[in-house]
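Visitor: Sequence first, predicted coordinates after that:
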Amino acid sequence: MPRRFVTLDVFTDTALTGNPLAVVLDAEGLDTPAMQALAAEFNLSETVFVLPPTEARHRAQMRIFTPTAELPFAGHPTLGTAVLLALRDQRAGLTDAMAFGLEATLGTLACVVEPGEGRGTGRFRMPVLPEYLGDGPETGPVAAALGLEPAEIGFARHAPSRHRAGPPFLFVPVATRAALDRARVVPAALDDLGPPAALYCYTPDPDGLGHRYQARMFAPHLGVPEDPATGSAAAAFAGVMMQFEPLGDGEHAIVLRQGVRMGRPSSIGVQLCIEAGALRAVEISGGAVLVSEGTLLV
């Protein structure tokens, strides 16, 4: 049966920047191998398949695939799907900010979207908090896996660490923007890093004040050589901040710029709520822009 699809650019307010996303509507009747094959056909970092929710009070259910694997959660698919569904609801006459739940394997994500003309901004609250998975490898193997020198790994209190809020990440602090720009995956050195995980490299953003960082993300084991914007890593980055930064109680805003080296600049907002010295909530925010619409004939 014909199935509608839409593509969007996510974590941006400008088309042809940010992270591209394909969303397949009318996904009922597709089995897992068919979804995986279609995700490989789109060949974007992620493709979303929208299904009816399991609970009537929620807006929809999502299944999220990279070109090679299904994910329990990913950030730019969540934000992009939320904006798309809000825009579709807007066409039905609902024009104010919209709040609804999107079901993912990880849990239900509470979303709030302000739809505009062919675009929107939104935020969602994580259903789980970041999980600390342990310290990262020594700087030597990490540097070798990224084609850098050991002295270029780490800054201030930051050292390699493992966290997840969905898929696992090895977070790698890089000393300078120049080193971040030179980073590249060296496949022969990846086995020395331990269990497979996406590599999220970050450095303080020289163009901003406060908690602003520039980042690059590599996930060759998921069929993603480099990702322009990674919301699941942004959510897990809240755990990095709790580990290495002296944050006090209250609300804290972080801005992560990603995709700059790829020519697909993106901006991801991360909001942390800390009470009694503990992380209580994490929200991810950003924009999304419609790019194309079409019909699948397979």
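Guide: Good, I have the coordinates. Numbers count the residues shown, from 1 in each chain.
Visitor: use CA for all of it now, contacts and neighbours both
Guide: Will do.
Visitor: Can you get me a residue count around the closest residue in space to A188 that isn't next to it in sequence?
Guide: Spatial nearest neighbour of A188, excluding adjacent residues (C-alpha to C-alpha, 6 or more residues apart in numbering): A145 at 7.7 Å. When neighbours are counted by other C-alpha atoms under 10 Å, A145 registers 21.
Visitor: Repeat that for M1.
Guide: Neighbours of M1 (other C-alpha under 10 Å): 9.
Visitor: quick one: it and V298 touch, right?
Guide: Yes - assessed by C-alpha atoms under 8 Å, M1 is found in contact with V298 at 7.0 Å.
Visitor: coming back round to it: contact partners for the residue nearest to A188?
Guide: 184-190, 193 (C-alpha atoms under 8 Å, 6 or more residues apart in numbering).
Visitor: of all those, which two lie farthest apart?
Guide: R184 and L193 (14.8 Å; C-alpha to C-alpha).
Visitor: Turn the contacts of A145 into a markdown table, including secondary structure.
Guide: Formatted as a markdown table, the contacts of A145 follow (DSSP: H, G, I helix; E, B strand; the rest coil):
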| residue | secondary structure |
| --- | --- |
| R184 | coil |
| V185 | coil |
| V186 | coil |
| P187 | helix |
| A188 | helix |
| A189 | helix |
| L190 | helix |
| L193 | helix |
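Visitor: Now the buried members of these.
Guide: Buried by 16 or more other C-alpha atoms under 10 Å: 184-185, 190, 193, out of these.
Visitor: Run through the strands of the stretch 51-200 of the chain in chain order.
Guide: Remark: strands assigned in the stretch 51-200 of the chain by DSSP state E, counting those that start in this stretch are 60-65, 70-71, 98-104, 107-115, 119-125, 131-135, 161-164, 168-173, 198-204.
Visitor: Quick check: which of these is buried the most?
Guide: Across the strands of the stretch 51-200 of the chain, averaging neighbours per residue (mean count of other C-alpha atoms under 10 Å) puts strand 168-173 on top, at a mean of 25.
Visitor: Show me what it is packed against.
Guide: strand 161-164, strand 198-204, helix 231-244 (3 or more C-alpha pairs under 8 Å, 6 or more residues apart in numbering; DSSP states H and E).
Visitor: Which secondary structure elements does the last one sit against?
Guide: Helix 231-244 makes packing contacts with helix 75-91, strand 131-135, strand 161-164, strand 168-173, strand 266-275, strand 278-296 when contacts are defined by 3+ C-alpha pairs under 8 Å, 6+ apart.
Visitor: A further structure is provided below for comparison with the first:
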Amino acid sequence: MRDIRVYHVDAFTTETFGGNAAGVVLDGEFLTEEDMQRIAKELNLAESVFLLPAHDQEADYRVKYFTPTKEVNFCGHATVGLTWLMATELGLAKETTGIVLETKIGNVPVVWHEENGEIVDVEMTQITPKTRDFAIDVEELSDLLGVSSDRIDPSYPIKLANTGNWHLLVPMKHQQDIDQASPNLTALAKMNKEHGISTTHLYTFHTSKECDIYTRDFAPGIGIPEDPVTGAANGALAGFLYLENIISQQNPTHLSIAQGDAIGRPGMLTITVIPNESQPVIKVAGAAVITIRGVLTL
């Protein structure tokens, strides 16, 4: 028998049972990919991350991410959960200020920030963002999302954006329009699979919360009806805002993004966008809380 260390970590929150819960599995080198998929299904969280020895000499560790139904290229909240755990629980912050994770999309640097000797957040630098046009009838989209078509904001384009996975970005007029969305998950999953889309991400600048942007994320095509607070989709959103010249292309932009309220798991993340012509640097940061520590026996 093998004992595998397994954790639940709530990412993008400072409160237990807030934000987005990730499974964190530290002993990935003893597992096959089939084992990983079965463990992710058993944990039944949006994503679980598995830590392995690096192949790339420029990375400190290698990671693999799984939803309950499939492997995905990248997951922001699981990255935050893992690195928060390593910095705090495993004491890595006493030895270094950060690490580099080898992923399927490239190496992702992560640093942790301290105040008065305590870790306050971890910050990952995502890969260079890119966007792609996406043609869809607004009425068809509104039916998929379960919203009135007049609540989709025509001020911004409906596009795909990527900092590791493709996300369909849908601008909405107000937070309440996002909260009232009731998507047809079966039809949305079918559409997303047909176009290679990981998640459909609703966002608005008009919110009653103390933040810059309010979002909500649906990912039935990869086995996640709704992802509470997502670093990957919000990182892609920030890249899209820069590339579309919606935020400054001359000066750094700092964004606070709230998500998760609609399903009772409110969370907050901060994003820094550093201008660099057509290749801005996207840094996504958040805190985390370790909620479960356990051992899985195989």
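Guide: The structure has been received and is ready for your questions. Note that the structure is a prediction, hence the values are computed from the model and not measured.
Visitor: Post the TM-score for the overlay when you can.
Guide: Once superposed, the chains reach a TM-score of 0.90 (TM-score structural alignment, normalised by the length of the first structure), with 292 aligned residues with a C-alpha RMSD of 2.3 Å.
Visitor: which of the contacts of A145 of the first structure still touch in the second structure?
Guide: When you map those onto the second structure and apply both residues aligned by TM-score structural alignment, their matches' C-alpha atoms under 8 Å, the shared contacts are 185-187, 189-190.
Visitor: so T297 of the second structure sits right up against R2, yeah?
Guide: Yes - applying C-alpha under 8 Å as the test, T297 of the second structure and R2 come out as touching, 5.6 Å apart.
Visitor: Just the terminal-to-terminal distance for stretch 16-30 of the second structure.
Guide: 30 Å (C-alpha to C-alpha, to the nearest Å).
Visitor: do the same with stretch 283-292 of the second structure
Guide: 27 Å.
Visitor: repeat for stretch 6-23 of the second structure
Guide: End-to-end distance for stretch 6-23 of the second structure: 7 Å, by C-alpha to C-alpha.
Visitor: where's that stretch relative to the chain centroid, distance-wise?
Guide: Centroid separation for stretch 6-23 of the second structure versus its chain: 13 Å, with C-alpha atoms, centre = their mean, to the nearest Å.
Visitor: just stretch 14-24 of the first structure next, same as before
Guide: Its chain's average C-alpha position is 13 Å from that of stretch 14-24 of the first structure, according to C-alpha atoms, centre = their mean.
Visitor: What are the contacting residues of that stretch?
Guide: Residues contacting stretch 14-24 of the first structure (C-alpha under 8 Å, 6+ apart): 3-12, 42, 44-50, 76-77, 80-81, 227-229, 259, 263-267, 289-291.
Visitor: Whichever of the residues you listed end up buried, select them in PyMOL.
Guide: To isolate the buried members of these in PyMOL, using 16+ other C-alpha under 10 Å:
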select buried, resi 5+6+7+8+9+10+11+12+44+45+46+47+48+49+50+76+77+80+81+227+228+229+259+264+265+266+267+289+290+291
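Visitor: Which of the contacts of stretch 14-24 of the first structure fall within helices?
Guide: 42, 76-77, 80-81 (DSSP state H).
Visitor: now, among these, which is nearest to A253 of the first structure?
Guide: Closest approach between these and A253 of the first structure, by C-alpha to C-alpha: H76, at 18.3 Å.
Visitor: between the strands of the stretch 51-200 of the first structure, which one is nearest to L38 of the first structure?
Guide: Closest among those, once you apply C-alpha to C-alpha, is strand 60-65, at 9.2 Å.
Visitor: Just give me the mean distance for the closest one relative to the second structure.
Guide: Compared with the second structure after the fit, strand 60-65 of the first structure shows a mean deviation of 0.8 Å (mean C-alpha distance after the TM-score superposition for the first structure).
Visitor: which residue sits closest to the residue nearest the centre of the first structure, ignoring its sequence neighbours?
Guide: For the first structure, the residue nearest the mean C-alpha position is G231 (1.9 Å; C-alpha atoms, centre = their mean). Excluding the flanking residues, the one nearest G231 of the first structure by C-alpha to C-alpha, 6+ apart is G75, at 3.6 Å.
Visitor: Also L222 of the first structure?
Guide: Leaving aside its sequence neighbours, L222 of the first structure sits nearest to T68 (C-alpha to C-alpha, 6+ apart; 5.8 Å).
Visitor: What of E123 of the second structure?
Guide: A285 (4.0 Å).
Visitor: Would you agree that neighbour is in contact with D121?
Guide: Yes - the pair A285 of the second structure / D121 is scored as a contact, 6.3 Å apart, by C-alpha under 8 Å.
Visitor: between those two, what contacts are shared?
Guide: Contacts common to A285 of the second structure and D121, judged by C-alpha under 8 Å, 6+ apart, are absent.
Visitor: Count the residues that sit near A40 of the first structure.
Guide: Using other C-alpha under 10 Å, A40 of the first structure has 19 neighbouring residues.
Visitor: The helix or strand containing it versus strand 278-296: what angle between them?
Guide: For A40 of the first structure, the enclosing helix or strand under DSSP states H and E is helix 32-42. Here helix 32-42 of the first structure points in a direction 80 degrees away from that of strand 278-296 (axes from the mean of the first three to the mean of the last three C-alpha atoms, to 10 degrees).
Visitor: how much does helix 32-42 of the first structure stray from the second structure?
Guide: In the superposition against the second structure, helix 32-42 of the first structure averages 0.6 Å from its aligned positions (mean C-alpha distance after the TM-score superposition for the first structure).
Visitor: Run through who's touching that helix.
Guide: By C-alpha under 8 Å, 6+ apart, the surrounding residues in contact with helix 32-42 of the first structure are 22, 46-47, 49, 65-70.
Visitor: export those residues to CSV and tack on distance to A165 of the first structure?
Guide: Shown next, in CSV, are these (distance: C-alpha to C-alpha, whole Å):
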residue, distance to A165 of the first structure
A22, 22
E46, 17
T47, 19
F49, 21
F65, 17
T66, 17
P67, 21
T68, 20
A69, 17
E70, 15
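Visitor: distance from the helix or strand harbouring A22 of the first structure to the second structure after superposition?
Guide: If you go by DSSP H and E, A22 of the first structure is part of strand 19-24. With mean C-alpha distance after the TM-score superposition for the first structure, strand 19-24 of the first structure departs from the second structure by a mean of 0.7 Å once superposed.
Visitor: What lines up with V50 of the first structure in the second structure?
Guide: Matched to the second structure by TM-score structural alignment, V50 of the first structure sits across from L51.
Visitor: List the residues that contact the aligned residue in the second structure for G80 of the first structure.
Guide: In the second structure, the residue paired with G80 of the first structure according to TM-score structural alignment is G81. With contact taken as C-alpha under 8 Å, 6+ apart, G81 of the second structure is in contact with 9-11, 22, 24, 288-289.
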